[in-house]
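Asks: Sharing a sequence plus its predicted fold:
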Amino acid sequence: MFLHGTSRINAEGHLEIGGCDVTELAKEFGTPLYIVDEALVRQRAREFMEAFRKTGLRHQVAYASKAFCTMAMCRLTEEEGLSLDVVSDGELYTALQAGFPAERIHFHGNNKTPDEILMALDANIGCFVVDNFIEMQLLNTLASDKGKRVNVLLRITPGVEAHTHEYISTGQQDSKFGFDLGNGTAFRAVEQALAQSNLKLLGVHSHIGSQIFEVEGFRMAVEKVAAFAIEVRAKLGETFSVINLGGGFGIRYVEGDTPLPVGTYVQAIADAMISTCLEADYPLPEIWIEPGRSMVGDAGTTLYTVGTSKHIPGVRKYIAVNGGMTDNPRPALYGSKYEAVLANRANEAPTEVVSVAGKACESGDMLIWDLNVPEVRSGDLLAVFSTGAYNYAMASNYNRIRRPAVVFVKDGKADLVVARESFDDIIGNDMIPERLRKQAVSK
């Protein structure tokens, strides 16, 4: 059994996270329950910051809030000195309501609406990551209307695609994001951005993939993006002050996942940037990165209660939990794999293999196939690990199932940061037209 962060098995044989016995958390907050190991999140943030400090490069580490966005998470991010990426007005509103400094907010997205842009302009956010020509013109016009000049990065697709151990040097042209580097679109975007009087071009942004376990893809991206910066300087006389290399740093979900230490990724990026710039006598830009999953993924655990079971002799045994694809759609969407343990009997030896089904009315609502566990009983608590990223963020009310609560645990204390949805929350936005209302029965 692999335990992340502060997780351990206590003397009672129960899983403990952040000094909190999860069986007690289940009694206090109910299940399903998202549990976030606050100390591990802070540790990851500090690892990124310290790794960059060691390189001596100017830098910004921006937490990609799409992975897990709550007001408490925005506060934690601010306390650790990170910047923040948002991709919608909802994420922006959450950050602003949490008191996150607007000047450290970066706004991403391939289809920002006029209302979203206006909201960000009014908040005086630090930077827009411009994704296409239509957005560029719209942003310039709206900024002009407000008498503002705003910082922008241009998102480019550098022709490097990286996922886990696979790297494709000619890939990523077919993407909904960004200006393509290979066909000259990115260069034209720079020309047009420089011509906009209300845009201040800082540099470029790129993102090459997710769950990356090696450094070669980042090296390739640095070389391509830096070569583009050098070309822009030579042809247009413009020197980029910022190069943003995105995120994609991997985490451990299951045995066989082999993420590198944070410092290894950062040092590889720094070394590639320094050597490329020195060779071309190019001023070292400020480096920005955007960890999301790698900040919160393995700090999250989802706690369920086992309900029913079904044994098909010679085929498999299903156990059903009181959550599923509504709180974790990733297995249904991507075939994602997870590890889990019976949290109330965590020191007992496995005696059977089960498959974990969710409660949604969908045959595809399966969380884990073929999990080794002690003989499972109704009422047992199942803890699924590494659910901190894209679980709460992608949760839904399918079947009108209420979304779970979220707690931060640290030093033996559990703080509720998102309340469990109520039945009133479920119908809170519903309306019944007058014609469908029950008419009083006349007597």
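Replies: Okay, I see it.

Asks: Could you use CA atoms for every contact and neighbour count after this?
Replies: Fine.

Asks: and the residue nearest to the spatial centre of the chain, how far is that from Ala280?
Replies: What sits nearest the mean C-alpha location of the chain, by Cα atoms, centre = their mean, is Ala67, with 1.9 Å. Counting by Cα to Cα, to the nearest Å, the separation of Ala67 from Ala280 is 37 Å.

Asks: so the residue nearest to the centre of the chain makes contact with Tyr390?
Replies: Yes. Using Cα atoms under 8 Å, Ala67 is in contact with Tyr390, at 5.0 Å.

Asks: anything in contact with each of those two?
Replies: Arg293 (Cα atoms under 8 Å, 6 or more residues apart in numbering).

Asks: Quick one: classify the closest residue to Gly263 other than its chain neighbours as helix, strand or coil.
Replies: Excluding the flanking residues, the one nearest Gly263 by Cα to Cα, 6 or more residues apart in numbering is Ala51, at 5.0 Å. With DSSP: H, G, I helix; E, B strand; the rest coil as the basis, the three-state label of Ala51 is helix.

Asks: Ala51: neighbouring residues, count only.
Replies: 18 (other Cα atoms under 10 Å).

Asks: wait, it sits on Val262?
Replies: Yes. Assessed by Cα under 8 Å, Ala51 is found in contact with Val262 at 7.3 Å.

Asks: coming back round to it: spit out the contact partners of the residue nearest to Gly263.
Replies: Val262, Gly263, Val266, Gln267.

Asks: same question, Asn140
Replies: Contacts of Asn140 by Cα under 8 Å, 6+ apart are Gln196, Ser197, Asn198, Leu199.

Asks: What are the boundaries of the helices in the stretch 151-300 of the chain?
Replies: 185-195, 216-236, 262-280, 293-296 (DSSP state H, counting those that start in this stretch).

Asks: which of the ones you listed sits most buried?
Replies: Most buried of these, by mean neighbour count (mean count of other Cα atoms under 10 Å): helix 293-296, with a mean of 28.

Asks: gap between whichever helix or strand comes after that helix and the chain center?
Replies: Sequence-wise, the next helix or strand downstream of helix 293-296 (DSSP states H and E) is strand 300-312. Chain-centre distance of strand 300-312: 25 Å, with Cα atoms, centre = their mean, to the nearest Å.

Asks: who's in contact with the following helix or strand past strand 300-312?
Replies: Next in sequence after strand 300-312, counting helices and strands by DSSP H and E, comes strand 316-321. Strand 316-321 is touched from outside by 304-311, 353-359, 376, 382, with contacts defined as Cα under 8 Å, 6+ apart.

Asks: Strand 316-321 vs strand 300-312, what angle?
Replies: In terms of direction (axes from the mean of the first three to the mean of the last three Cα atoms, to 10 degrees), strand 316-321 departs from strand 300-312 by 140 degrees.

Asks: For strand 316-321, buried residues please.
Replies: Neighbour-count burial for strand 316-321 flags Lys317, Tyr318, Ile319, Ala320, Val321 (criterion: 16 or more other Cα atoms under 10 Å).

Asks: Tell me which two in those residues are the farthest apart.
Replies: Using Cα to Cα, those span at most 13.3 Å, a distance reached by Lys317 and Val321.

Asks: this is the comparison structure:
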Amino acid sequence: MRFYDPLRRPQDGCEPASGEERMTSAIESGLLPGTSETRPEGLAVGGVLLTELARRFGTPLFVYDEEHLRRRCRDAVAAFGRDNVAYASKAFLCTAMARLAHEEGLLLDVASGGELRVALHAGVPADRIVLHGNNKDAAELRTAMSARVRHVVVDSFDEMDRIERLHAEEHLPPARIQLRVAPGVAAGAHEAIRTGGNDSKFGFGLAGGTAAAAVRRAAGSPAMILEGVHAHVGSQVLDTAELAAGAAAVARFAADTRMDRLTVGGGLGVAYEAGQTPPSFAEWAARVRTAVRDAGWGSSVTVEPGRSIAARAGLTLYRVGTIKRIEGVRTYIGVDGGMSDNLRPALYGSRYEVFLPRSPRAPRPMRARLVGKHCESGDVIVDDAALPADVAVDDLLATPVTGAYGYAMASNYNKLPRPAVVFVRDGRARIVVRRETEEDLLRLDVDEPAGFPEPTRTVGTGAGAAQRAGTA
């Protein structure tokens, strides 16, 4: 089985444009949000100029094409059916996004108590929410069971123990569950996002009979209502054959154990660079349906797309602060964000493109390393960026296809406030997540009185006791 790896030469018709092509061509329209249009003043998304958004809301800034998000949700529902698509909110979640996905007929797939809180706050009914996670604690399970979420995807026997204690001791209603299984098929663009293999922290393995034992345990428990099985083989998959192989493996198990429902996860990839052509939802659906039918599964299938809904809908705006040319080495272009708003290049070696919103159709003959402002040499956004030759300090830059796992993975490293998030549609822009302030960075700190308390003295003998007492 072959995988798309952003650090290697792509395969199966998903090959990005060559370096020479990237040096001479404008940014591809297929990497931009769906409502993008080039005007004399520059690129507009959702009827609003990107330069105007940067002026109004500052940078770094996440910009989402709301119409693009809605179209992707509708495409997924058209391919799989209204009750068979759950938005994988880990890709990007805020109150507005949860409401949008719900309005477009999607279930919400949440992977923590915090994501569950956002979905409920957004007004998503609990019976339209699915709770994931490989190590759910009692508080998360208590909230899910009390709210009566659609189902909990159970990942371990320890989790079953916690569900049974909550049911018995706190008299919570039985949890509707699906069992996550590891089908022995791993796919994805990077080892860190391949989740379905035998060596995985996720799920009950089909190999060795662990999954079958989990079925017996859940079916015999008064605390659980076993509805089906779930599997997810990986992320950023550009070959639907890999997704189909994982679906077939879990479908055989579901058919053999006479389950009512089957969920095959998400994982559909997107184009991040010129020349890549990802599959459509319709192509994914056709391939998966054929695979599960051939495996003996005769009912519908649920999927959980996240990246393939949110990624291309979003882009990030930065302001150039420095241009440093090192003769005979390279040129560095430093912007006002970095790994705190896009961790994927440092974490996965992920690759992006970049352009100037003021001239999106301009050739890009200049090569530079686009870097952030963090105190890390690895703080690289685009390692070998193609840019117009006239890029200058104070220019506005944009990296497209950052709508998934950009803001979701954002941090306050070096105490940088996280960017704002803006939705644009029909010529209007609205902030859906405000920019953090420096005051926000202090809100969790607990101030101690001046001076330090006396060290706690420990009674005992020997050097260790003396060190603990602060006397050695």
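Replies: On my side now, so go ahead. Bear in mind that the values here come from a model prediction, so they are computed numbers and not experimental data.

Asks: Got a TM-score for the two of them?
Replies: Overlay of the two chains. TM-score (TM-score structural alignment, normalised by the length of the first structure): 0.91; 419 aligned residues with a Cα RMSD of 1.9 Å.

Asks: Just the buried ones out of the contacts of strand 316-321 of the first structure, please.
Replies: The buried subset of the contacts of strand 316-321 of the first structure - by 16+ other Cα under 10 Å - is 304-309, 353-359, 376, 382.

Asks: related to what we said a few turns ago, could I get the contacts of Ala51 of the first structure as TSV with distance to Gly147 of the first structure?
Replies: Output for these, formatted as TSV (distance: Cα to Cα, whole Å):
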residue	distance to Gly147 of the first structure
Val262	41
Gly263	42
Val266	38
Gln267	41
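
Asks: Out of the contacts of Asn140 of the first structure, list just those in strands.
Replies: Leu199 (DSSP state E).

Asks: Filter the contacts of Asn140 of the first structure down to the buried ones.
Replies: Gln196, Asn198, Leu199.

Asks: So the second one sits against Arg149, correct?
Replies: Yes. In terms of Cα under 8 Å, Asn198 of the first structure counts as a neighbour of Arg149; the distance is 4.2 Å.

Asks: Need the overlap of contacts for those two.
Replies: Ala143.

Asks: Ser65 of the first structure maps to what in the second structure?
Replies: Taking TM-score structural alignment, Ser65 of the first structure has Ser89 as its aligned residue in the second structure.

Asks: give me the number of residues near that match?
Replies: By other Cα under 10 Å, neighbour count at Ser89 of the second structure equals 27.

Asks: quick one on the thing from earlier: I'd like the helices of the stretch 151-300 of the first structure as TSV, with distance to Asp85 of the first structure appended.
Replies: Converted to TSV, the helices of the stretch 151-300 of the first structure look like this (distance: least, Cα to Cα, whole Å):
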stretch	distance to Asp85 of the first structure
helix 185-195	21
helix 216-236	20
helix 262-280	19
helix 293-296	13
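
Asks: what's the closest of these to Glu78 of the first structure?
Replies: When those are compared (using Cα to Cα), the closest one is helix 293-296, at 13.6 Å.

Asks: Mean distance between that closest one and the second structure after superposition?
Replies: Taken over the aligned residues, the distance from helix 293-296 of the first structure to the second structure averages 0.4 Å (mean Cα distance after the TM-score superposition for the first structure).

Asks: and that helix, what does it pack onto?
Replies: helix 38-55 (3 or more Cα pairs under 8 Å, 6 or more residues apart in numbering; DSSP states H and E).

Asks: Let me know the next secondary structure element after the helix it packs on.
Replies: strand 59-64.

Asks: Distance check, the match of Ser65 of the first structure against Ile431 of the second structure.
Replies: 19 Å.

Asks: what's the span of stretch 221-241 of the second structure from first residue to last?
Replies: Stretch 221-241 of the second structure end-to-end distance (Cα to Cα) = 36 Å.

Asks: mind listing what's buried in that stretch?
Replies: Those buried within stretch 221-241 of the second structure under the rule 16+ other Cα under 10 Å are 223-241.

Asks: Ends of stretch 202-211 of the first structure, what's the gap?
Replies: 28 Å.

Asks: Tell me how many other residues crowd the residue mapped onto Val384 of the first structure from the second structure.
Replies: Under the alignment (TM-score structural alignment), Val384 of the first structure maps onto Thr399 of the second structure. When neighbours are counted by other Cα under 10 Å, Thr399 of the second structure registers 22.

Asks: Next up, the contacts around Thr399 of the second structure.
Replies: Leu315, Thr316, Leu317, Tyr352, Glu353, Val354, Phe355.

Asks: helix or strand for it, which one?
Replies: strand 396-400.

Asks: in the superposed pair, what's the mean gap between that strand and the first structure?
Replies: With mean Cα distance after the TM-score superposition for the first structure, strand 396-400 of the second structure averages 0.4 Å from its match.

Asks: List the contacts of the alignment partner in the first structure of Gly113 of the second structure.
Replies: Applying TM-score structural alignment, one finds that Gly113 of the second structure aligns to Asp89 in the first structure. Residues in contact with Asp89 of the first structure (Cα under 8 Å, 6+ apart) are Glu116, Met119.

Asks: Can you tell me how far Asp89 of the first structure is from Leu121 of the first structure?
Replies: For Asp89 of the first structure, the distance to Leu121 of the first structure - Cα to Cα - is 12 Å.

Asks: now do Arg252 of the first structure
Replies: 38 Å.

Asks: do Ala419 of the first structure as well
Replies: 31 Å.

Asks: Repeat that for Ala389 of the first structure.
Replies: Ala389 of the first structure is 28 Å from Leu121 of the first structure, by Cα to Cα.

Asks: Please identify which of the two sits among more neighbours.
Replies: Between Ala389 of the first structure and Leu121, Ala389 has the larger neighbour count (other Cα under 10 Å), namely 23 against 20.

Asks: Helix or strand: which one has that one?
Replies: Short version, using DSSP H and E: Ala389 of the first structure is in no helix or strand.

Asks: That one and Thr301 touch, don't they?
Replies: No. Ala389 of the first structure is beyond contact range of Thr301, at 10.0 Å (criterion: Cα under 8 Å).

Asks: how about the nearest residue to Arg418 of the second structure, chain neighbours excluded?
Replies: That would be Glu436: by Cα to Cα, 6+ apart, it lies 5.4 Å from Arg418 of the second structure.

Asks: Helix, strand, or coil at the aligned partner of the one you found in the first structure?
Replies: Alignment note (TM-score structural alignment): Glu436 of the second structure maps to Glu421 of the first structure. Assigned by three-state DSSP, the conformation of Glu421 of the first structure is coil.

Asks: Surely Glu421 of the first structure touches Arg402?
Replies: Yes. The pair Glu421 of the first structure and Arg402 passes the contact test of Cα under 8 Å, sitting 5.3 Å apart.
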